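Enquirer: just a sequence and a predicted model for now, questions to come.
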Amino acid sequence: MKKIRIIGVPEHFNLPWHMAIEEGAFSECGIDLQWTHIPEGTGRMGKMLANEETDLAIILTEGIIKSITEGNSSKIVQEYIGSPLLWGIHVAANSNFTDVQELMAGKAAISRYGSGSHLMAYVNAQSEGWNTGSLDFEIINDLNGAVNGLTNGQADYFMWEHFTTKPLVDNGTFRRLGDCPTPWPCFMIVATDAFLSENSAVLRNILGVINRYTMEFKHIPSIDRTLANRYGQKPEDIQEWLGLTQWSQQQMTAVTLRKVQETLLELGLITTKLPADKILAHL
């Protein structure tokens, strides 16, 4: 049995991986796929890839592309979620802010620098017409840290996936002032170069399994109830999320990659663009 390490956030997007692991689909291929939840998100996962503390990661597009341009020896092997991610813009329930525009001079809570919550604060600022050079940040590590940070006034707003934070909006911890979708497919499957160089056949088997699961995922009977129960969500929210979300079984296109890099460059978040073959793997 070939032991493979994989990491991802503990969110509903990744249920197909857990179902495939639990049902023995990888084991049937001789693969012991060992999943580790990383609640801190993309910033930490990028470092784990760079340090070869994992073989694979399910990670946000903008974060991993930034990390690779900065020297992370990893490559995107395939899109995982081909639709945009809907980032909710949240404030504490007792906050005086009532409109996204009021946050222009506010401090954003972020899990860490290079994370999705960090990079999307720039994307949102650009879309709102703010001066992106004046953004201010407070590192809060994870969602629990955001709850404490916003409640205690350490930061003013926090961007996180709309449906993951919906229970905190429903229970009165947060108020959501708006949403900001990513301008590109949101989650990628990424492998370290070291893993790719020796395990391309194994990786093709892994992709074959997960692609079968994601192609059939929405057609699983009562999958909305399964997701709602497993992730503490309301069925109607899960149904809305399923309607917005598309899993992908294809590699990212060079056109999409160029759009991401040009946006990050324009925002001053990367200093150089790399050719596609330095970021995208071809198995």
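Expert: Nice, I can see it. Computed from a prediction, not measured in an experiment: that's the story for all the values here.
Enquirer: rest of the way, CA atoms for contacts and neighbours
Expert: OK.
Enquirer: residue contacts, residue 52?
Expert: Neighbour list for residue 52: residue 192 [criterion: Cα atoms under 8 Å, 6 or more residues apart in numbering].
Enquirer: can you tell me the SS state at it?
Expert: With DSSP: H, G, I helix; E, B strand; the rest coil as the basis, residue 52 sits in coil.
Enquirer: for the stretch 151-283 of the chain, which segments count as helices?
Expert: 166-170, 193-216, 223-231, 235-244, 254-266 (DSSP state H, counting those that start in this stretch).
Enquirer: can I get these in CSV with distance to residue 150?
Expert: Below are those laid out as CSV (distance: least, Cα to Cα, whole Å):
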stretch, distance to residue 150
helix 166-170, 12
helix 193-216, 35
helix 223-231, 23
helix 235-244, 24
helix 254-266, 27
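Enquirer: quick check: which of these is nearest to residue 184?
Expert: helix 254-266 (7.0 Å; Cα to Cα).
Enquirer: can you name every helix or strand that the closest one contacts?
Expert: Under the contact definition 3 or more Cα pairs under 8 Å, 6 or more residues apart in numbering; DSSP states H and E, helix 254-266 sits against helix 61-69.
Enquirer: what residues does the helix it packs on touch?
Expert: With contacts defined as Cα under 8 Å, 6+ apart, helix 61-69 is touched by 42-43, 46, 74-75, 114-116, 119, 184-188, 260-261, 264, 269-270, 272-274, 279.
Enquirer: the structure to be compared is supplied as follows:
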Amino acid sequence: MKTVKIGGVPEHFNLAWYLTLKNGEYKSQDINLRWQDYPGGTGAMCKALRENEIDIAVILTEGIIKDIIDGNPSKIVQVFVKSPLNWGIHVAHKSGYKSLNDLKGTKAAISRYGSGSHLMAYINAKNNGWNLDKDLNFEVIKDLDGAVEGLTNGKADYFMWEKFTTKPLVDDGVFRNIGNCPSPWPCFVIAVRQDFIDNQQETLKTILDIINNTTKDFKDIPSIDRTIANRYNQKIKDVQEWLSITEWSQKNITKKVISNTQKELFALNIIPKVVDYNDLVYKL
């Protein structure tokens, strides 16, 4: 049996992986797929891909594009979620910040440099007409638990994370949501180390076939809203709203999306250059 290591965030987007693992669908194809949660998000997964800790990552589009350009020996093989990620902009519940303008020049909590929370802070700053050199400051907090601590004790002033993942913290009076910032690209892609692509292509195709078969009809799974609500501590109405705006994909990322994403990242000085489509993407 072939052992394959995969990583992703412990969020509702990845429930399809949990369901296919629980059903033994990979083992029936002689694949021992080992899932690893990465609460630290994209930056932590980029590091894990580089250090051969995982073979595959379900990862934010902007983060993996930046890291491949920076030397990560991996390629995007498919879009996983094609809808944008709805980033909530959060402050501590008792903070004095009321609007996005109040956050200009303050300190953003980020999971790590190169992470989605870091890169999207630039998108939010650009959207609000801030000076990218003077109005952005950062505090590394590793993960959501670190953000709770950092915002509560004043180490950082605001934190950007997926709106529905953080909603229970808003409901509990830990955070206050003062705005949202959708990503201008599909949110999650599947990235794979190049040496795994070279040596295990049939295994990779089988894994993708299994997960795609589930995501294709994911919204039609009976009581899927209740399953998500129970597993991820969400309210049913929030889950239903999330399901209504989220679309999975079974196709690879297009040249147009790669081009537009790179242009945006380059304009913000997040990437040092724009590279060829084939430097970032592998077509199986």
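Expert: Alright, I've got the coordinates. None of the values given here were measured: they were computed from a predicted structure.
Enquirer: centre of the second structure to the edge, which residue is at the far end?
Expert: residue 1 (29.6 Å; Cα atoms, centre = their mean).
Enquirer: now the nearest residue to that residue once chain neighbours are set aside: how far from residue 197 of the second structure?
Expert: Ranked by Cα to Cα, 6 or more residues apart in numbering and with sequence neighbours excluded, the top spatial neighbour of residue 1 of the second structure is residue 30, at 4.8 Å. Noted for residue 30 of the second structure: a distance of 18 Å to residue 197 of the second structure, by Cα to Cα, to the nearest Å.
Enquirer: those two: which has the busier surroundings?
Expert: residue 197 (20 against 12; other Cα atoms under 10 Å).
Enquirer: okay, now the residue nearest to the more buried one when sequence neighbours are not counted: neighbour count?
Expert: Of all residues not flanking residue 197 of the second structure in the chain, residue 204 sits nearest, at 7.2 Å (Cα to Cα, 6+ apart). As a burial measure, residue 204 of the second structure scores 19 neighbours (other Cα under 10 Å).
Enquirer: with residue 134 of the second structure instead?
Expert: Residue 134 of the second structure: 10 neighbours (other Cα under 10 Å).
Enquirer: right, and it touches residue 106 too?
Expert: No: contact criterion Cα atoms under 8 Å: residue 134 of the second structure and residue 106 do not qualify, at 9.8 Å.
Enquirer: what is the burial count for residue 191 of the first structure?
Expert: Neighbour count for residue 191 of the first structure, taken as other Cα under 10 Å: 25.
Enquirer: pull the contacting residues for the corresponding residue of the second structure for it.
Expert: The alignment partner of residue 191 of the first structure in the second structure, by TM-score structural alignment, is residue 192. Contacts for residue 192 of the second structure (Cα under 8 Å, 6+ apart) come out as 49, 55, 56, 57, 74, 75, 76, 77.
Enquirer: mind doing that once more with 7 Å?
Expert: 55, 56, 57, 74, 75, 76, 77 (Cα atoms under 7 Å, 6 or more residues apart in numbering).
Enquirer: how close does the second one sit to residue 30 of the second structure?
Expert: Going from residue 56 of the second structure to residue 30 of the second structure by Cα to Cα gives 17 Å.
Enquirer: nearest spatial neighbour of residue 38 of the second structure, skipping sequence neighbours?
Expert: Nearest one to residue 38 of the second structure, counting by Cα to Cα, 6+ apart, is residue 9 at 4.9 Å.
Enquirer: show me what contacts that neighbour?
Expert: 37, 38, 39, 41.
Enquirer: cool, and residue 87 of the first structure?
Expert: Contacts for residue 87 of the first structure (Cα under 7 Å, 6+ apart) come out as 159, 160, 161, 162, 179, 180, 181.
Enquirer: hmm, back to that, against residue 44 of the second structure, how distant is the residue nearest to residue 197 of the second structure?
Expert: In terms of Cα to Cα, residue 204 of the second structure sits 22 Å off from residue 44 of the second structure.
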